[in-house]
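*Asks:* dropping the sequence and predicted coords here.
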Amino acid sequence: MKKAAIYARKSKLTEKGDSIDNQIKLCIGYLANIGIDDYIIYKDEGFSGKNTDRPKFLEMLKGAREKKFDLLICYKLDRISRNVADFSTLVSELELLGISFISVNEQFDTSNAMGRAMMLICSVFSQLERETISVRVRDNMYALAEKGNWLGGEIPMGFKSERVSFTDEGGKERSYCILSPVEHELKIIQEIYSLYLELGSLSKVEKYLLTHNIKTRRGKDWSKNTLSYILSNPAYVKADNSIIKHFKNKGLSVRGTPNGINGILIYNKKIGKNGGYRNVEDWLYVISHHEGIIDSKKWLSTQKQLAANRSKAPNIGTSHSALLSGLIRCAKCESYMRVAYGQFNAKIDKKRFYYMCSLKHNSGKTRCANRNINGLDLDAAAIEKLKELSINKDLLIKYVENYKQNLLNSDANKEIQAITNSITQNKAMISNLITNVSMTSEQTTAKIFMDRITELTKENTMLQEKLTTLKEKLSKEENKTVNYDNLIAKLKHITDFVDSCDIDEKRKLISSVINKVFADGDTGNITLQLKG
């Protein structure tokens, strides 16, 4: 007796018509007509057909591979997928597994060649429909961008998103989002611009902010990268003709009329949600609704100073002598330790070097006071520690057993997976809701969709922050299944060869087994954190 799998999908949770229950009822009726009353039901509600990243669809596919059913039936082809490649791949895999596919509405059956061909043709039109909707959504987004509306994403520090409502010519209520000021944050931004022009370097501004314990919006310490982004962001400038000329000289254009009041937003920077950045020439610069806070003369002077500093910045990021560069952390504050060079030493024919806490250096010793550590001494001590571990095999196994037991007792990995799944599902629902917004002209319905998008976006933001915290917690646990023999073999390899190889080979050997090194300059104690 054959067993069937019924798959049903609905994009919108509230949509009428071909509801989940109706789809299932029609499939059951079709199966009864061909003498099949044994079936499994898989249903996804609230998921788009643009891809197959749906929980019940994936469960159904797993069931097919485990031969839990003999045929797959759905109400319509586009319930499976609107993507031709996904649909074709599924049909091919089902054929290899010996599983037939039936579509009730189109009356197609893959048990014959004509049925397979007609289904692929129909799936082409399903994808065309989806891509047409996608183009419409993109065009609508561009139209909103051209008006300087805020379309979402990471809000610049100093602003928040605010919805504005209005009545159009047809008497319908409409709304859009703009940036509105957060005054206490904007004061910090203004101070950063003034400090940079006064002090002349990102390092000095960073030091000032660290010394005075001035934090970012998220309560983090400022970094030079974050400061550079703030200082080059046109969202803060009061755009006038001189600003337009500045961008024009760079081969860029700005949409909108400059008035010396409003700031500039940049759109079309990224390729998709998870893609990289587009070429700068493809970015869309638009004069926005929000007011800038930095006058054009000051902003342009800042850009000039940034460019000058970039051109003369020394290349001090790589050490050719330090073995532990990139691995070593301050035992007191856990900041990275940087390499600092002293006077030339004729005996060793090179400059002495030291490991220095970066937070201590950047804050002028106000945030950390860990003493500098002689680099040669610390490198030698780390190697001796590794040699000691390789010799004392029983001690090493004891350490690794304790680590593995602690890891097994942790539920962090399961929680990370659960949060990741929730974020993925929310993104799928957001994508579907955006499609629905583009297809409705009813303002009340559109507002319901937009409110739901806002809720899901906020939820994903909180989930992402929690996910980041959990991943940071597990960053010390890179190798979650420990291979004792492999680790011991690597340590033995270091013991045999580390004294005879060159600096680059030593660095590779050490980084192959060490995750981090924590050093205390006051006590001289060092702690090695091995990979796994």
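*Replies:* That came through fine.
*Asks:* CA only for contacts and neighbour counts going forward, please
*Replies:* Fine.
*Asks:* my read: residue 396 touches residue 389, true?
*Replies:* Yes - between residue 396 and residue 389 there is a contact under C-alpha atoms under 8 Å: 5.9 Å.
*Asks:* below is an additional structure, to be compared with the one above:
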Amino acid sequence: LKENNVDLFAERAEFDDEHGVMAYNRTLQRPGKANQIRPMEEWIVAVGKHPGIIAGSDWGRVQAMLDVNKSKSYRRPRSNAALLSGLLRCDECGDYMRPKLTNRKNADGELIYTYMCSTKERSHGTVCSMKNCNGNTLDAKIIKEIRKLSADRETLTRLLAQTKKVISGSKEGYDAELALLREKHTETEERIKRLVESLSVASDTSAKYVMEQIDELHRE
């Protein structure tokens, strides 16, 4: 856990091979979307009062195996390919669809790449089952539509002017809202940390209510 920069709210001696651990902020939960596993550096871990189920040594070995396997099949296309990289999102879970190179070639002799949901790739299809899409075909269609716009310069000029006006008028409001959200996020994280710390002295009854508060703050 330390190697992955996890926030630990327990002393080393409390990891006694008898009690299980509780990990908070492990998943990103959004209404109508599949839960997404957060990076481990965002986790908050405390020692629980319940007996452990899986030995820590076994868990560590499994994590090491997952680290070795998770990106074995991923090949990034060359830099001038994958027009929608960083823009295309999965319709099932909301994560980014990133380009993945195959060993196959199309009729023009170009290597075929697909856009694949990052959550699907990391979970080996257990969390998200979104189908991959042919990147070469999709990008070609996008380019075709852009060329249509460029041929109609009057429409393109009008659209660009409208977009510039909207962005300019909204930026100040967005910046203010973003500042408030960041401040609220920091306050919420501090509240979660204080609640996690209180679990070490909480009774079984009160611990239940503290955990409910923590879960609510995570959703917030």
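*Replies:* Sure, I can see it. Quick caveat, the model's predicted, so the values are computed rather than measured.
*Asks:* quick TM-score on the pair, please.
*Replies:* Scored against TM-score structural alignment, normalised by the length of structure 2, the superposed chains reach a TM-score of 0.50; 165 aligned residues with a C-alpha RMSD of 4.8 Å.
*Asks:* quick one: residue 355 of structure 1 is in a helix?
*Replies:* No - counting by DSSP: H, G, I helix; E, B strand; the rest coil, residue 355 of structure 1 falls outside a helix, being strand.
*Asks:* tell me how many other residues crowd it.
*Replies:* By the criterion of other C-alpha atoms under 10 Å, residue 355 of structure 1 has 26 neighbours.
*Asks:* and it, how far is that from residue 511 of structure 1?
*Replies:* Counting by C-alpha to C-alpha, to the nearest Å, the gap from residue 355 of structure 1 to residue 511 of structure 1 is 17 Å.
*Asks:* do residue 425 of structure 1 as well
*Replies:* In this view, residue 425 of structure 1 and residue 511 of structure 1 are 38 Å apart by C-alpha to C-alpha.
*Asks:* over to residue 291 of structure 1?
*Replies:* Distance from residue 291 of structure 1 to residue 511 of structure 1, by C-alpha to C-alpha: 50 Å.
*Asks:* equivalent analysis for residue 379 of structure 1, please.
*Replies:* 12 Å.
*Asks:* how about residue 41 of structure 1?
*Replies:* Residue 41 of structure 1 is 51 Å from residue 511 of structure 1, by C-alpha to C-alpha.
*Asks:* out of those two, which sits in the busier spot?
*Replies:* residue 511 (18 against 14).
*Asks:* host element of the more buried one?
*Replies:* Assigned by DSSP states H and E, residue 511 of structure 1 belongs to helix 503-513.
*Asks:* what of residue 59 of structure 1?
*Replies:* helix 55-65.
*Asks:* check which helix or strand residue 138 of structure 2 maps to.
*Replies:* helix 135-151.
*Asks:* next SSE downstream of that helix?
*Replies:* helix 153-198.
*Asks:* for whichever helix or strand comes after that following helix, buried residues please.
*Replies:* Beyond helix 153-198 of structure 2 in the direction of the C-terminus, DSSP H and E gives the next helix or strand as helix 204-219. Buried residues in helix 204-219 of structure 2, counted by 16 or more other C-alpha atoms under 10 Å: 207, 210, 211, 214, 218.
*Asks:* next: stretch 445-460 of structure 1.
*Replies:* Applying 16+ other C-alpha under 10 Å to stretch 445-460 of structure 1 flags 446, 449, 450, 453, 456, 457, 460 as buried.
*Asks:* identify all contacting residues around that stretch.
*Replies:* Residues from elsewhere that reach stretch 445-460 of structure 1, judged by C-alpha atoms under 8 Å, 6 or more residues apart in numbering: 423, 426, 427, 430, 433, 434, 436, 437, 440.
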